[in-house]
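Peer 1: Would you be able to build a 3D model of this:
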Amino acid sequence: MTALTSALEITKLAHEMHVDEAELAFLATTSPDDLRDLRGIVSHAMFSRHESRVKGLAAVSKKLPAAVTAKIAEIAMGPMLSARVAAVMEPADAAKLAGHLNPEFLAELSVHLDPSRVEGIIAKLDDALVVDVGRRLMAQGHLLTLARFTGVVGAETSLKVVDGASGSDILQLALFIDELSVIDPILAGLPDETVTELAAATDEHDEAAEALLATLTEDSRARIASLT
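Peer 2: The predicted structure is shown next:
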């Protein structure tokens, strides 16, 4: 299981650095805890690199109408820079701005966000918008991004996002989640058919099954066993 956990952490690190996983293959023997710490260091370094300039952009955007700022973000700034600016904005201002952005652009922007920096913003967003963006990410295959936000939006909203998703996709999502405490409530809210699909997917990957089962309560493990 350690090898699988390290591989998952390398995937997350590659996503954070915007590089191909193959470029980080030399880290394969590094422990999951060390990789997790490295990811945190990289995230902080990448965010702080242009922090003063980003804060300047956030200050300027505060002086403009939200609709105007939204148009500038979509046309001129793009999703990556917009994500950096959002992370330093006041939550209320950022949430107001999000209401003027195209949901598709918000989905693209989310790929570049650090959920831990925007938790206050997400808490102020309309639940329907969060679910809409989440489903777009799911449809586009951005399961890693979804997994990072699961601990922030909580199990109830996450269940709305994954409604109709395959058991295989949910297994992959669960393996990427950092906030392990939300996995069990999500599983509890899934219909039997989906849990059966998830169990079938784990049968093909022993390490994945072991990693998932280790995060679950006895009741959830018993439910999976009864359905298989």
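Peer 1: contacts and neighbour counts: CA atoms only from here.
Peer 2: Noted.
Peer 1: If you count neighbours, what's buried in stretch 117-130?
Peer 2: V118, E119, G120, I121, I122, L125, V130 (16 or more other C-alpha atoms under 10 Å).
Peer 1: could you dump the residues you listed to CSV with distance to T228?
Peer 2: Converted to CSV, these look like this (distance: C-alpha to C-alpha, whole Å):
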residue, distance to T228
V118, 39
E119, 37
G120, 40
I121, 41
I122, 37
L125, 39
V130, 33
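Peer 1: what would those look like in CSV with secondary structure and distance to L27?
Peer 2: Below are the buried residues of stretch 117-130 laid out as CSV (DSSP: H, G, I helix; E, B strand; the rest coil; distance: C-alpha to C-alpha, whole Å):
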residue, secondary structure, distance to L27
V118, coil, 29
E119, helix, 30
G120, helix, 34
I121, helix, 34
I122, helix, 33
L125, coil, 38
V130, helix, 35
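Peer 1: now, which of those sits nearest D93?
Peer 2: Taking C-alpha to C-alpha as the measure, D93 sits nearest to I121 out of the buried residues of stretch 117-130, at 8.5 Å.
Peer 1: wait, doesn't that closest one sit right on A95?
Peer 2: Yes. The pair I121 / A95 is scored as a contact, 5.6 Å apart, by C-alpha atoms under 8 Å.
Peer 1: residues contacting the most centrally placed residue in the chain?
Peer 2: Nearest to the geometric centre of the chain sits R148, at 2.6 Å (C-alpha atoms, centre = their mean). For R148, the contact set (C-alpha atoms under 8 Å, 6 or more residues apart in numbering) comprises P115, F176, I177, D178.
Peer 1: What is the burial count for the third one?
Peer 2: It stands for I177. Per other C-alpha atoms under 10 Å, the neighbour tally for I177 reads 21.
Peer 1: residue boundaries of the strands in this structure?
Peer 2: Applying DSSP state E to the chain gives no strands.
Peer 1: and the longest helix for it?
Peer 2: For the chain, the helix with the greatest residue count under DSSP state H is helix 143-161.
Peer 1: Distance from that helix to the middle of the chain?
Peer 2: Put simply, helix 143-161 sits 7 Å off its chain's centre (C-alpha atoms, centre = their mean, to the nearest Å).
Peer 1: run this one through as well so I can compare:
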Amino acid sequence: MSTLRTRAELQRLARLLDVPGERLHALAAVGHGPLAQLRERATAMLYDADREHLQRIAAATRLLPAAIAALIAEKSLGPLLCARIAGLLPADTALDIARRLPDAFLADLCLELDPRRARAVVERMPIERCVAVSLELARRGEYVTMGRFVDILGLDALLATVARLTDDAVLLKVAFYAEDRTRLDRVIERLPEARFGGIIDAALDGGGELWPEALSLIAELEPRWRRKFGELALSRAEASIRQIVQLSDAHQLWPALLPVADSIDEPEAVRRLHAALLVQDIALLERMAAAARHSPMYARLAELDWPAPLRAVIVAPA
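Peer 2: Model (predicted):
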């Protein structure tokens, strides 16, 4: 899971610096915590540079009619300068200007904006504009930027956007880059029932490309949502359950999968997981048992009915 957090943090930093994520790959060794600190310091440096000059532009902007200010913003200042100025304007002024700007320009601005520094503006943006700009960002594949706004947008705006983002793979990619898992719990609480299964489907489609992202998110949700997603995953065909086990092993995701499995109460779901484990090779079971040995799941694994050769692997002494 720490590897996935590091990958997410690298992509956030790459988005901030406007460079391809591959160029920052060497920084993965420092871990997600130091990378988050680096991103915070880089953000502060970018926003504090020329602050006095930006404040003068913001002061001049307040003197202009909103229609003129919007025209200057779009045709002369551009999205980068507008993003830096947005948090320096009174929220009413910024909103009056923003409603006169096209969705495409606001999407460009969002790419350059630290939403926390313009929280008062972002929180008061009309829901229909939030949805329109979000759809434009999704069309461009700007999931990192969308994930950062999950932490700031009002719940009604988030739910309206989710309702229009009908591709569950997109929803999963955006959620992966959201930092505030509490907000995700609140959004998930209001999801239509069909979206839960759709998220699992999206995670396993295409050879399970998005399974690591999905599992890392599910493992950090409230226990009731871990249980719901886990039981849904284990209600799928046997081949899909075996795929889940093998993907989790291949990506070294046992620390994420085991808490999800431990939250499951439904006997049939436990039986289906057990059946999928019984047909795995010994090496995979050894890796699972090693990861489980110091987790609550270990006792539950030991209670299952294993053939003698497999029981020796599962309950082997540390």
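Peer 1: TSV for the contacts of R148 of the first structure, including distance to T11 of the first structure?
Peer 2: Formatted as TSV, these follow (distance: C-alpha to C-alpha, whole Å):
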residue	distance to T11 of the first structure
P115	17
F176	9
I177	12
D178	13
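Peer 1: And the residues you listed, which is closest to A22 of the first structure?
Peer 2: Comparing those against A22 of the first structure with C-alpha to C-alpha places F176 closest, at 18.3 Å.
Peer 1: I'd assumed I10 was in contact with the closest one.
Peer 2: No. Counting by C-alpha under 8 Å, F176 of the first structure stays clear of I10, with 10.9 Å between them.
Peer 1: Identify the residue spatially nearest to S181 of the first structure, adjacent ones excluded.
Peer 2: T215 (7.7 Å; C-alpha to C-alpha, 6 or more residues apart in numbering).
Peer 1: er, M17 of the first structure I mean
Peer 2: V42 (7.5 Å).
Peer 1: on that earlier part again, so for F176 and I10 of the first structure, which sits in the more crowded spot?
Peer 2: Legend: neighbour count by other C-alpha under 10 Å for F176 of the first structure and I10, higher for I10 (27 against 22).
Peer 1: what about that one, distance to I183 of the first structure?
Peer 2: Between I10 of the first structure and I183 of the first structure the distance is 21 Å, computed by C-alpha to C-alpha, to the nearest Å.
Peer 1: swap in A3 of the first structure?
Peer 2: Taking C-alpha to C-alpha, one finds A3 of the first structure at 21 Å from I183 of the first structure.
Peer 1: And for E207 of the first structure?
Peer 2: E207 of the first structure is 17 Å from I183 of the first structure, by C-alpha to C-alpha.
Peer 1: More neighbours: which of those two?
Peer 2: More crowded of E207 of the first structure and I183, by other C-alpha under 10 Å: I183, with 23 against 16.
Peer 1: Which two of the contacts of R148 of the first structure have the greatest separation?
Peer 2: P115 and F176 (13.9 Å).
Peer 1: Count residues in the vicinity of V88 of the first structure, would you?
Peer 2: V88 of the first structure has 19 nearby residues by other C-alpha under 10 Å.
Peer 1: got the contact list for it?
Peer 2: V54, K55, A58.
Peer 1: try R183 of the second structure
Peer 2: V150, D151.
Peer 1: Map the residue nearest to S181 of the first structure across to the second structure for me.
Peer 2: Per TM-score structural alignment, the equivalent position to T215 of the first structure in the second structure is E220.
Peer 1: Hmm, R181 and its match touching each other?
Peer 2: Yes. Under the contact definition of C-alpha under 8 Å, E220 of the second structure touches R181, with a separation of 7.1 Å.
Peer 1: which residues do the two both contact?
Peer 2: By C-alpha under 8 Å, 6+ apart, no residue touches both E220 of the second structure and R181.
Peer 1: H15 of the first structure and F149 of the first structure, how far apart?
Peer 2: For H15 of the first structure, the distance to F149 of the first structure (C-alpha to C-alpha) stands at 14 Å.
Peer 1: more crowded one of those two?
Peer 2: Taking neighbours as other C-alpha under 10 Å, H15 of the first structure and F149 compare with F149 leading, 24 against 17.
Peer 1: so the more buried one sits right up against R117, yeah?
Peer 2: No. If you go by C-alpha under 8 Å, F149 of the first structure and R117 don't touch, sitting 11.0 Å apart.
Peer 1: Now T161 of the second structure: closest residue in space that isn't a chain neighbour?
Peer 2: V131 (4.9 Å).
Peer 1: List the residues that contact the one you found.
Peer 2: A157, A160, T161, R164.
Peer 1: What ranges does the stretch 151-300 of the second structure have for its helices?
Peer 2: 155-164, 168-176, 181-189, 193-208, 211-219, 223-233, 238-250, 254-262, 267-278, 282-292, 297-303 (DSSP state H, counting those that start in this stretch).
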